[in-house]
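Colleague: make a model of this:
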Amino acid sequence: MGMIRKILDFLYAAAGVLAAVCLIAILSLIVVQMIARWTGEVFPGAPNYAGYAMAAASFLAFANTLNRGAHIRVSILLNAVAPGPKRLLEIWCFGLAAAIAWYFTYYAYWFVHWSWKFNEISQGQDAIHLWIPQSVMVIGGGLLALALTDNLIHVLIKGKHRMIRDSVEGHGE
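Modeller: Coordinates of the predicted model:
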């Protein structure tokens, strides 16, 4: 089990790093496009690539963000109930969220599959095959579904989730 835990934690962290790289790519694309405009050059497809990078950053960050406790949760209710009902609520929340994430990932896969099968090309200046940027949606959705399922199993077995608080608030008080 320890090896699986290390692999999962590595996948979540690697996806977070890739999301950060996508944010740097967005910044780079915007700066290069600004310089191109100032010099009278044209950088075709830059807005489209920035959009693809934004979508990739969002989807790749989901699993890492969940495990860092940065997703929005209704903790007021969870903190107000006794440990027994709290555990049941967390099982229900993680179970429902995991089912929705797996459902999304399944249909996102078929969306990408049909884009590939029909050879869909973007209508922008970049003329890229759409299945390429759409694939990140499947990867990010799958990692989120996996992270939610991982937390669900952890709640079922150990009684608590694996999410950690990564905030600076409250330190030193």
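Colleague: can we go C-alpha only for contacts and neighbour counts from here?
Modeller: Noted.
Colleague: for this structure, longest helix please?
Modeller: The single longest helix within the chain, with elements called by DSSP state H, is helix 2-38.
Colleague: what's the offset of the helix or strand that that helix is followed by from the middle of its chain?
Modeller: Counting by DSSP states H and E, the element after helix 2-38 in chain order, helix or strand, is helix 46-67. Taking Cα atoms, centre = their mean, to the nearest Å, the mean C-alpha location of helix 46-67 is offset from the chain mean by 7 Å.
Colleague: what's helix 46-67 in contact with?
Modeller: Contacts to helix 46-67, defined as Cα atoms under 8 Å, 6 or more residues apart in numbering, come from residues 12-13, 15-16, 18-23, 25-26, 29-30, 33, 71, 124, 126, 133, 136-137, 139-141, 143-145, 147-148, 162-164.
Colleague: another one to check against the first:
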Amino acid sequence: MARLVSNFYQGLLFLSCLSMVAAFCTVLLGVVAREVQWDIPGLDAYAGYAIACSLFLALPSTLRQGEHIRVTLVLDRLPTRMRAVLEWACLLLGLAIALALAWYAMRLAWVSWTTHDVSASADATPLWIPQLGMVLGCIGFALAFGQALLMRWRGQHFIATAAEAARTE
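Modeller: Down below sits the predicted model:
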């Protein structure tokens, strides 16, 4: 099961990379189009969709690699028992927030789909399409927090420590 979840995180990270490349290509196309006096409506919106997808899809892998902002300056100075309690509390709070975020992201996409909501910009894209990246990323983020709690319960570490993160850079 852990391997399946890890592959899911990797798949989301791959989609995040594709989204970032799509954003770059869209912006580049917009620059070239302006230079040759060619108007392509909606390019700015597509670049925005791609950047938002890239950010949300990368959330689980970013948590796994320990790249989210953590106040290790405070954590490192706490006694072991207090640090453990604070880490448990943070993981539980993070899971609650990630679950709420996933729920409302799914609800937003569902409402956009059922009401046939489209972008207000010139592209008139059905909004549920770019919102799917946010939904997948939020679900993955909640799953990552759940896995982090489970691994913490077993005495393992899910989030990379500062030394492990420095080794990968």
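Colleague: buried subset of the contacts of helix 46-67 of structure 1 as a PyMOL selection?
Modeller: Restricted to buried positions by 16 or more other Cα atoms under 10 Å, the PyMOL selection for those reads:
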select buried, resi 12+13+15+16+18+19+20+22+23+25+26+29+30+33+133+136+137+139+140+141+143+144+145+147+148+162+163
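Colleague: what lines up with W38 of structure 2 in structure 1?
Modeller: Aligning on TM-score structural alignment places W38 of structure 2 opposite E41 in structure 1.
Colleague: repeat that for M20 of structure 2.
Modeller: So M20 of structure 2 corresponds to L23, using TM-score structural alignment.
Colleague: which part of structure 1 lines up with stretch 74-81 of structure 2?
Modeller: The aligned range for stretch 74-81 of structure 2 is 77-84, by TM-score structural alignment.
Colleague: what residues of the matching stretch count as buried?
Modeller: Buried residues in stretch 77-84 of structure 1, counted by 16+ other Cα under 10 Å: L78.
Colleague: got it, and stretch 96-112 of structure 1?
Modeller: Residues 97-98, 101-102, 104-105, 108-109, 111-112 are the ones in stretch 96-112 of structure 1 that count as buried (16+ other Cα under 10 Å).
Colleague: same deal with stretch 150-169 of structure 1?
Modeller: By neighbour count on 16+ other Cα under 10 Å, the buried set for stretch 150-169 of structure 1 is 150-153, 155, 159-163.
Colleague: ok, V111 of structure 2 - contacts?
Modeller: Counting by Cα under 8 Å, 6+ apart, V111 of structure 2 has no contacts.
Colleague: just put the buried residues of stretch 96-112 of structure 1 in TSV and tack on distance to L60 of structure 1.
Modeller: Converted to TSV, the buried residues of stretch 96-112 of structure 1 look like this (distance: Cα to Cα, whole Å):
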residue	distance to L60 of structure 1
A97	17
A98	16
A101	14
W102	15
F104	15
T105	13
A108	14
Y109	15
F111	18
V112	16
